[in-house]
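**Student:** sequence first, predicted coordinates after that:
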Amino acid sequence: MVTSAVVQEAVSGAVSFLFSSRGEKASQEELIERMEMAHMRLNLALERTRMMPITIMTLFCLKKKLKDVSEECGDLLSRARGRQQMVPSLRRKIMHTVLPSFIVPDQDLLSSSVVGRFERFVKEAGRFVRDVESGCSLSHYRFLSSPIRHLLQGKGLRYDMVRGSKAFSLGISTDSVEEYGRVAWLCFHYKDRKAPLKTCRLVVALRLYESTNIVGITAKCLRSLGPQFKSLVEDATGELSHLPTQDVSYFDSVWCEGLVELTTESIPDPFCCIANGLSKPCASNIISSELTGRFPQEVMSVTFCSCFSASEYCSRSSTDEARINAIKAWPPLQMEVIFLPHISDEFPDGSSLHQKEEQIQTEAIDCFINQPGMTDYRMHWFSAHGYVSFSVSKPIAKTRRASKRRR
C-alpha cells in the first residue's frame, strides 16, 4: 500500500510537472522574445548616436549607463536561451518531482518584472536619441557664443596678431571621436622679438562641451604650470584675455589620425572623472594626486614649451661665480613639459610633483656641466592618477670656426 501510494504520488506529480513545464516554456519563450526586442532597441539607440557629437556632459553619463544596461541585457538573454535549449528527459522530470533534494536547482529564469525593467530602459534610450539629435541640430547652437558654436559644428579656428615686437597666434582643430564626443586640439603661440625668453607655446587637447570656455581654459592651463613660469604666463595670459572674437577666422577642420590615437592614449577611460554628469577626482575612485584638480576636467593633455637662461637661473640659486661664468656662453635652454592628468600608473613616484618642478632646471644644468657632450635631460613623475614629463635641451652653439668653414 505504501509503495502504491508513493508511485501514484510520483506519477501525479510527474504529470503535473509536465503540464506546468509546458506552460512555463511557453511563458519563457514569450519573455525571451520581449528581451530580444529590448536588446535590439538598446543597441539601435547606441548605434544611431555612435558618431554624433555629444556636447553635454550628462549625456555622456547617460550613454555609459545605456551601454552597461545593453551588456547586462545581452548576458541575461544568452543565459535564458541556453536554459531553453536544455530540455530534460521524461525520466529526469519525474526524478526532479520525486527527488527534488538530489537535483541541482533550476537556473534563474526570466520574469515579467525583469523584462519590464529593460523595456523601461528602452524608453529612456529613445529619449536619449532625441536629446542627442536635438543637440546636433544647427538651430540648437544659435544660443551659444560664436567660438564654441563654430567649434561644436566641426569648424576650426585661427587667429593671428602682430603688434610691435609681439606676435600672438591661436589655432584650434576639432573632430568627433567615438566615446569622447567633440575633441579639440588647441595650439597657442606667443613670441616677443625684444624678449626672446618670453617666447612660449602651449598645446592643449580637450573635450568640448556647450559650457566650455576656450579662452578661460587656456588661461587656467597657463596659470597651472608652476611658479617658475609666473612672469611668462602673466604676459601670455594678458594677450589671450583680450582676444577679439570678431577677428577670428573659421575653416573646415582637417583632423589627423594621429591626434585621434593621442586622444585615446591620453585618457584610456573616456568616462574618467565623470560621474552622474559631474566632475569628480576619478571615476575609478583612485586616490587623487597633486595633478588632480590642477587642470579642468575637459583637459586631456597639456604640452608647454619655453626657453630660459641657464646663467640667470644659476645667479638666483647659486653663489658659485665659476659655475656661472662657465655657462654664460650657453644659448638659452629649451624646456618642454607634458602633463597627462588622466593617465594611471601602478607604481607611483614617491616624490612630490612640486619638488620635481623645482629641481628640473637645476638638475639639467648640473648634468650639462658634468657631461659636456649631453644635450638632452629628461625627468618623469608618475602618480596613481596623472603623469608628467620634463625635458630640457641645450642647443649646440655655433662656433666661429664652423661659420668660417661654411663661408
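**Tutor:** Sure thing, it's come through.

**Student:** from here on, just use CA atoms for contacts and neighbour counts.
**Tutor:** Noted.

**Student:** elements contacting the lengthiest helix in the chain?
**Tutor:** Longest helix in the chain, counting residues (DSSP state H): helix 2-48. Helix 2-48 sits against helix 57-85, helix 90-98, helix 112-136, with contacts defined as 3 or more Cα pairs under 8 Å, 6 or more residues apart in numbering; DSSP states H and E.

**Student:** dropping in the other structure now:
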Amino acid sequence: MCVYRDILRLSSCTGIGRSLAMAEMVGSAAAEEILKQAFAGLIGKQQHEEGRDEEEHHMERLEMAQIKLEAAVETSCRWQVMDASLLRWRKKLKCAARECDDTLRGFKQRAAEDEAREQEARGSSFPRRWARATKSIVTALLSHDNSYASSSSAAVRRFERLADSAGEFLRFAELGGTPRRYMFADPLIGHLLAGQELRYRLVRRGQYHLFCVRPIRLEEDRGREAALLFMYEDDEAPEKNLCLGSILRLSESTDIVGTIIKFLDLLVAPHFKSTAESVSKELAQLPTQDFWWVPYVDSSHRKLWNSIHSSMTQWFRPDPLCCKQHEPMPSYGGSSSSSTMKLSYVADLEPVIQLSLNRHIPLSEYNKHRSKAAEGDTSCHKNVPHLKIGLVFAPHGSSEGLLPSVESSAIEVIDGAEQSGAHTNISLEQLDEFMLPKAIDCLRQKAELTVYQMFWRSKHGAAFLLVRKTGLMKMPPRHVTGVGDRRFMIQRRRDPKLEKWVQLVKDFLDLWAAHAPRKLQSSIVEWIQKVDEKQN
C-alpha cells in the first residue's frame, strides 16, 4: 500500500494519476455498496422469514374465524329462523364469512407466489439468482413494513370479533328460531312455515268460494311472506262478487285470518266498507277442517310466482324493517273524521304489506253516484256499462318523488294517460269519496274510455284505485239447462287458483307498472311477457 501511495503522489500531476485516483474512489464506493447489500440481505432475509411466519399465523387465525362463521350460518339454516332482526344478523355473518374467505385466499395466493419465486430462483444461474435475491430483498422491505403488518393484523382481529359474535347469534336464534318445538297459536302457521300451500274450494248452488295461501321465502332480511287470495262469486247475483288479495309477513305468532279481518275493519275507504265487511264475514266462516295442504314446491307456477312476488313486495314495502319497532302508524283518514284515529299503530297489522279489494258496482249504486247533469238521461238500463271498482293499498309504500312540503299527493289517469295537475294534501278517505262519482261520469260520457285510475301516495303508504268497464250489465240465467252451458261452467272453473290469480295480478301490473320503482320495472315487464307466452 505504501508503494501504491507513493506512485499516486508521483503521478498526481499526470493524467495517469488522476485516472488511478478515480479508480480508487469507484472501488471504495463499490465495496461500500456491496457491504450495504450484504447487510441488507441479512436483514431482509430475517424480515422475510418473520413476515412468512406472521402470514402463516394470520392464515391459521383466519381459517378458524371462517370455520366459526360458516358453522353458525349453516347451523341456523337448519332452524326456522323467522325474526327479521335475526335474519339480518345472519345475513351479516354470511357476508363476513365470504369476505373472510376472500382474505384467506389472498394470503394463500401470496404465499404460493413467494414459494414459486424461491423455487425458480434456486434453479437459475448465479447472476440471475443474485438479481432475484436483490429484488426479493427490496420487496420484502417494502411489503413487510409496519403499515402492512398493522393492516393485516387489523383485518384478522376484525374477522375474529365477528366470529365470536356468531356464538351469541346462535344463542339468540335457539331461543327465538326453532318453530319445530313451538306450539303455534294459529294452526295454519305451522303448515305455511313448513312450505305447504293452503287450498280451499267450495261450489254450491251457483255460489263459489276460493281461499288460497302460498308461502314465499325471499332474501334474508325479508324473511318468510305469504300471498293470500279469497274469491266469492254468485252466478245469480254477480253484483255480490268480490275478491280479496294480500301479501303479509309470517311469523310464529301470526294469526292470518284475524290479521286480515282487523285490517279490513280499520279500512278508511268509504266505498269499500261494505265489501270489507262482507269479506270479513266470509273469512270468519271458512271451515278450517276442510282446508287441504300441498307442498308449494310442487306448484307448476312456483318459479313464476316467486319472481313477481319478489318485485311486488319490494315495491309495496321498500324498507322491510319499517314499523318494526312498533312506532305509531300514520292515519290515512281525513282530519275531521272519527276514523282518523283508527289506523294508529296496532301490532297485529304491521305484517300487512299489501291488501287489495275488487267488487262490482251494482245498478243502484251506479245511479246514486251519477252527477245531476246525468239524472235526466233516460237511457235504457241495458246500455249501462258493467263497472268494477278496485283498491290496492300498501300501508308501508314508499313516498319516493314526494316533495318534503307535501304530505300526500294523488294523480288522475284516464285510459293510461296521466292528467295534468295533482291533488295535494288529500287523505285516502277524501280521495275515495270524490273519485267514484267522477269516474262514473267520465266513463259514461265517453264510450271509448275503459278505465279510470287514481294513484295516491303519502309520507308512509300508497294506494291504487280504479273503476273499469267490464261489459254490459246483464243477469245470468237462473238455471243451467244445456249440456254445453254446463260444460262451459266446468271448464271456466277448472283451475281458478292458477288462472284467475295470475290474471288478476297481470291486470293490475298492466295498469300500474308505469308507477313502479324504475329498478323493478324491467323485471315486471319480463314477468308479464312470460305470462302472455304461457297463455298463448
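**Tutor:** Received, thanks. Computed from a prediction, not measured in an experiment: that's the story for all the values here.

**Student:** could you dump the helices and strands packed on helix 2-48 of the first structure to JSON lines with mean neighbour count and distance to Ile172 of the first structure?
**Tutor:** As requested, these are exported to JSON lines (neighbours: other Cα atoms under 10 Å; distance: least, Cα to Cα, whole Å):
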{"stretch": "helix 57-85", "mean neighbour count": "16", "distance to Ile172 of the first structure": "21"}
{"stretch": "helix 90-98", "mean neighbour count": "17", "distance to Ile172 of the first structure": "70"}
{"stretch": "helix 112-136", "mean neighbour count": "16", "distance to Ile172 of the first structure": "20"}
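
**Student:** show me what contacts Asn358 of the second structure?
**Tutor:** Asn358 of the second structure sits next to 242-244, 388-391 when contact means Cα atoms under 8 Å, 6 or more residues apart in numbering.

**Student:** which of those still touch in the first structure?
**Tutor:** Retained in the first structure (both residues aligned by TM-score structural alignment, their matches' Cα atoms under 8 Å) from the contacts of Asn358 of the second structure: 242-244, 388-391.

**Student:** now the strands for the first structure?
**Tutor:** 155-163, 166-177, 181-192, 200-207, 249-252, 274-275, 278-279, 299-308, 333-340, 376-383, 386-393 (DSSP state E).

**Student:** correct me, but Ala45 of the first structure touches Gly126?
**Tutor:** Yes: Ala45 of the first structure lies in contact with Gly126 (Cα atoms under 8 Å); the separation is 6.7 Å.

**Student:** how near is Gln85 of the first structure to Ser20 of the first structure?
**Tutor:** Remark: distance between Gln85 of the first structure and Ser20 of the first structure (Cα to Cα, to the nearest Å) = 17 Å.

**Student:** in contact with the residue nearest to the spatial centre of the first structure, which residues?
**Tutor:** Most central in the first structure under Cα atoms, centre = their mean is Ile267, positioned 3.5 Å from the mean C-alpha point. Each residue near Ile267 of the first structure by Cα under 8 Å, 6+ apart is listed here: 300, 342-343.

**Student:** neighbours of the nearest residue to Gln28 of the first structure once chain neighbours are set aside, how many?
**Tutor:** When the adjacent residues along the chain are set aside, Gln28 of the first structure lies closest to Leu110, with 6.7 Å between them (Cα to Cα, 6 or more residues apart in numbering). A count of nearby residues for Leu110 of the first structure, using other Cα atoms under 10 Å, gives 19.

**Student:** please say which position in the second structure Leu110 of the first structure maps to.
**Tutor:** Aligned counterpart of Leu110 of the first structure in the second structure: Ser153 (TM-score structural alignment).

**Student:** isn't that match right up against His58?
**Tutor:** Yes: shown here, Ser153 of the second structure and His58 form a contact pair, counting by Cα under 8 Å, at 7.4 Å.

**Student:** can you pick out the most distant pair from the kept ones among the contacts of Asn358 of the second structure?
**Tutor:** Within those, two members stand farthest from each other by Cα to Cα: Leu244 and Lys388, at 13.5 Å.

**Student:** who's more crowded, the two?
**Tutor:** Taking other Cα under 10 Å, Leu244 of the second structure and Lys388 do not tie; Leu244 has more neighbours (22 against 19).

**Student:** I'd assumed Leu229 was in contact with the more buried one.
**Tutor:** Yes: using Cα under 8 Å, Leu244 of the second structure is in contact with Leu229, at 5.8 Å.

**Student:** can you count the residues close to the aligned partner of Lys281 of the second structure in the first structure?
**Tutor:** Aligned counterpart of Lys281 of the second structure in the first structure: Gly238 (TM-score structural alignment). Here the number of neighbours of Gly238 of the first structure (other Cα under 10 Å) works out to 11.

**Student:** do the one 3 residues further on as well
**Tutor:** The number of residues packed around Ser241 of the first structure, counting by other Cα under 10 Å, is 12.
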